[in-house]
Each structure stands twice: as structure tokens, then as C-alpha cells.
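A.B. asks: Sharing a model that was predicted from the sequence below.
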Amino acid sequence: MNLANRITMARIFLVPLIMFFLLVKMPLPNLVIGNFVISYNQVIAALIFIIAASTDSLDGYIARKRKLVTNLGKLLDPLADKLLVTAVLVSLVEMDKVGAFIVIVIISREFAVTGLRQIALLEGIVLAASKWGKWKTATQITAIIALLLNNFPFHFLNFDFDYWASWVAALITIYSGVDYFLKNKHVINVHT
């Protein structure tokens, strides 16, 4: 297994660790700064998430730069991304930090686009990610980090950045999904 694929696998293996720190009650104290309170569990989970999310660009860069692009990597990379985002979002719903509606929208788009990609693969067509897909990923990661950190540092400004970032992520997710289907409707037309 090459370096790029190892990095992708590491991202997958970090998912249960993040969930452990988010969902398992541990006797760690809270971090308190004035009226801002966050558990050390959440801080640790957020740091692991940031590390995992940052490897998304790294593995692709290494694969392209060193000519290590493989079919395994093409399969694992989007799977790792979806596992990471889905697991953390579902955990945040469980923790009552984000609305289920937003999470359902995001996960539904991922299933729909993955389905379209699978149909295209049956025809031997590889569907590339669009700029809106990249914006979708960036806004989702930004929203997740804000939610994991209890809206730090925006809490001190009395601005609900985490709330608004979640809605922006949901709207861009919807738009990117619609854009993806419209640009690739030829794949659907072949099978109707």
C-alpha cells in the first residue's frame, strides 16, 4: 500500500476515535474561560477531526505528485471523507449540537451523488468533483469544527457562527448536489 493510501486509511481509522471522545462519557474536567465552557473530550475530538480533515488534501496531493494514483485510492478517498463527515455529524445530532434536518440533507446528498457515480462507473465514466463539491466540503468542515468547539471564538462576540455555518453548509450541499446532477444528466438519461 502506497503512502497516499496509508494516509487515507489513517483518516478512516481516526473516525471511531473521534466518536469515542464525543460520545463516551469520561471523567475529564471542562475547560472554562469566563462564561465559555467546553469539555476536554470535545477539544480532543475537534483536534483529531482537524487532523483527519487536513489529510484529505494531503493524500490526493501526494498521489498526484508522486504518480501514486490507484483504483484503491479512488475508492477509499471519497469513502473516508463520507465516513468522517457522516460519523461526526450524527454524533453532533446525538449531542444536540446540530439539527437532524441539516444532517439528513447533507447525508442524503452524499448518498445520491455516490449512487450517480456508481451508475457512471458501470458505463466506464469517471465523474470528477466540481468546484461546488470542493466548496461543499470546505463549508461542511468549517461548520463541524465550529460545532465541535462550541462556537469558539465567536461565542465571545455573541455571534452564532456555528448555527449559520451549518445552514450555509446545508445550502451549498444542496446546490452542489443539484449542480452535480444537472452537469451529469447524460449518465441518468442512458439508464432511463
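C.D. replies: Cool, got the structure.
A.B. asks: Could you use CA atoms for every contact and neighbour count after this?
C.D. replies: Will do.
A.B. asks: Which strand or helix spans the most centrally placed residue in the chain?
C.D. replies: For the chain, Val85 is the residue whose C-alpha lies nearest the centre (C-alpha atoms, centre = their mean; 3.1 Å). Using DSSP states H and E, Val85 falls within helix 71-94.
A.B. asks: and that helix, which residues are buried?
C.D. replies: 73, 76-77, 80-86, 88-92 (16 or more other C-alpha atoms under 10 Å).
A.B. asks: Same question for stretch 104-120.
C.D. replies: Ile106, Ile107, Arg109, Glu110, Val113, Leu116, Arg117, Ile119, Ala120.
A.B. asks: and the comparison structure, right after this:
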Amino acid sequence: MTLPNKITLLRLILIPVMVVFMMIPSWNDLQIFNTTIGINELIVATIFTIAAFTDFLDGYLARKNNQITTFGKFLDPIADKVLVITAMIYLVSTTRIAVWPVVIVIFREFVVTGVRLLAVEKGTVIAASPYGKIKTAATMVALLIMLFSDFGLPLLVGDIVWYIAIFFTLLSGLDYVLKNKAVIFESM
């Protein structure tokens, strides 16, 4: 097994650990970034940060060392989606974010995955769009800001970055469908 695949597996292992700390009631609040955060919330945010970094690291190492594998292509996006959705569900449970944007994100992921499956069946590989890359970056930044109790910034800052991420989620999903409509209609 390649190092990038081991790093992807580490990300998957970190997710249930993060969930355990999400379920623990807050204890011993700390003052960080001019805001109060519970130790368990800090642990959740730290685990998310480490896991998000492994997303960058595994891809970088796989490309740099020419270790791109079918297993990695399959598992990496799943690990990313589960990590992001887990963080979003946590933020919904804390009432930091509403449910409807999370539903949009999940719906978009199902649509894009479905289109990718159709394309694979036709022997086509679909490259990631620039909008999708912006969506991913904005989503990770928004989640980091909100998980770290907005870094002492006004809540509006986290909200602005979050809604930028949702905008690019919609835009990238629409772009994905429009650019691949031939694959979709051929399958009907």
C-alpha cells in the first residue's frame, strides 16, 4: 500500500474519533482567539484540521511520487465527502448552520457522483472543474472558521465564507451537469 493511500485511510480513521468528541458534552472552556471554546470543541476542530490537511497531503504525494492508484481515486473522494458532511452535521447540531445548505451540498455530491459513474461506464474520465476546486477550498475554510468558534471574528465572517462555499457548490454542480449532459442523456 502506498503512503498516499495510508494517509487517506488515516483520514477515514480520524472521522469516528472526531465524532466521539462531538458527542461528549463541553467541558472546561478555554479562551482562544478572543472567544470561548470547549476543550472537546477544540479537539474536534483540531482533528478536522489535521484530516483536511491529509486531503492535500495525500494528493500531493501521490502526484509527486507517481503513486496515483485506483484505490486512491476511489477512496480519497469518499473520505473527503464523509469528513465534510460530518463537520457540517456537527455544526447543524450546534445550530451554527442551517440544514438547507447541508442538503444542497449532499444533493450536489450525489449528482456529481452519479454523473461520474455514468461517465466511467462510457469510458470517460471527467476532470475536476475550477469551480469545484473553489467550492472545496471555500468549504474547508468556512468549516475551519466555524469549528474554531469563528476565531473570535464576528459570526458574519464565517457566514459569508460559508455562503460563498454554497454558491460555488451550486455553480460547480450546475457546471458539472451542463458540461456532461451528453453523458447523462446517452444513459437515458
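C.D. replies: Looks like it arrived, so ask away. Because the structure is predicted, anything quoted here is derived from the model rather than measured.
A.B. asks: re earlier: what's the average distance of the helix holding Val85 of structure 1 to structure 2?
C.D. replies: With the two structures superposed, helix 71-94 of structure 1 lies on average 0.7 Å from its match in structure 2, counting by mean C-alpha distance after the TM-score superposition for structure 1.
A.B. asks: other SSEs contacting that helix?
C.D. replies: Other elements packing on helix 71-94 of structure 1 under the criterion 3 or more C-alpha pairs under 8 Å, 6 or more residues apart in numbering; DSSP states H and E are helix 3-23, helix 40-65, helix 100-122, helix 131-148.
A.B. asks: quick check: angle from it to helix 100-122?
C.D. replies: 170 degrees (axes from the mean of the first three to the mean of the last three C-alpha atoms, to 10 degrees).
A.B. asks: number of nearby residues for Ile172 of structure 1?
C.D. replies: Residues lying near Ile172 of structure 1 (other C-alpha atoms under 10 Å) number 21.
A.B. asks: nearest residue to it other than its sequence neighbours?
C.D. replies: Lys136 (5.6 Å; C-alpha to C-alpha, 6 or more residues apart in numbering).
A.B. asks: Now do the one you found against Ala63 of structure 1, distance only.
C.D. replies: 22 Å (C-alpha to C-alpha, to the nearest Å).
A.B. asks: How much space separates the residue nearest to Thr49 of structure 2 when sequence neighbours are not counted from Ser187 of structure 2?
C.D. replies: Leaving out its chain neighbours, the residue that sits closest to Thr49 of structure 2 by C-alpha to C-alpha, 6+ apart is Leu144, at 7.0 Å. For Leu144 of structure 2, the distance to Ser187 of structure 2 (C-alpha to C-alpha) stands at 39 Å.
A.B. asks: Which single one of the buried residues of helix 71-94 of structure 1 is nearest to Leu127 of structure 1?
C.D. replies: Asp77 (14.3 Å; C-alpha to C-alpha).
A.B. asks: For the closest one, which non-adjacent residue is spatially closest?
C.D. replies: Leaving aside its chain neighbours, Asp77 of structure 1 sits nearest to Thr8 (5.9 Å; criterion: C-alpha to C-alpha, 6+ apart).
A.B. asks: show me the contacts for that neighbour.
C.D. replies: Thr8 of structure 1 makes contact with Thr55, Asp56, Asp59, Gly73, Leu76, Asp77, Ala80, according to C-alpha atoms under 8 Å, 6 or more residues apart in numbering.
A.B. asks: Pro16 of structure 2: neighbouring residues, count only.
C.D. replies: By other C-alpha under 10 Å, the residues close to Pro16 of structure 2 number 13.
A.B. asks: Ignore what I typed, I meant Asn35 of structure 1.
C.D. replies: Neighbours of Asn35 of structure 1 (other C-alpha under 10 Å): 7.
A.B. asks: With Ala128 of structure 2 instead?
C.D. replies: 10.
A.B. asks: does it count as helix, strand or coil?
C.D. replies: Secondary structure state of Ala128 of structure 2, per DSSP: H, G, I helix; E, B strand; the rest coil, is coil.
A.B. asks: can you pull the contacts of the aligned residue in structure 1 for Tyr176 of structure 2?
C.D. replies: Using TM-score structural alignment, the partner of Tyr176 of structure 2 in structure 1 is Tyr180. For Tyr180 of structure 1, the contacting residues are Val113, Ser130, by C-alpha under 8 Å, 6+ apart.
A.B. asks: what's the helix or strand for Tyr180 of structure 1?
C.D. replies: helix 161-183.
A.B. asks: Next, the mean deviation of that helix compared to structure 2.
C.D. replies: Mean deviation for helix 161-183 of structure 1: 1.0 Å (mean C-alpha distance after the TM-score superposition for structure 1).
A.B. asks: Now do the buried residues in that helix.
C.D. replies: In helix 161-183 of structure 1, counting by 16+ other C-alpha under 10 Å, buried: 161-163, 165-177, 180-181.
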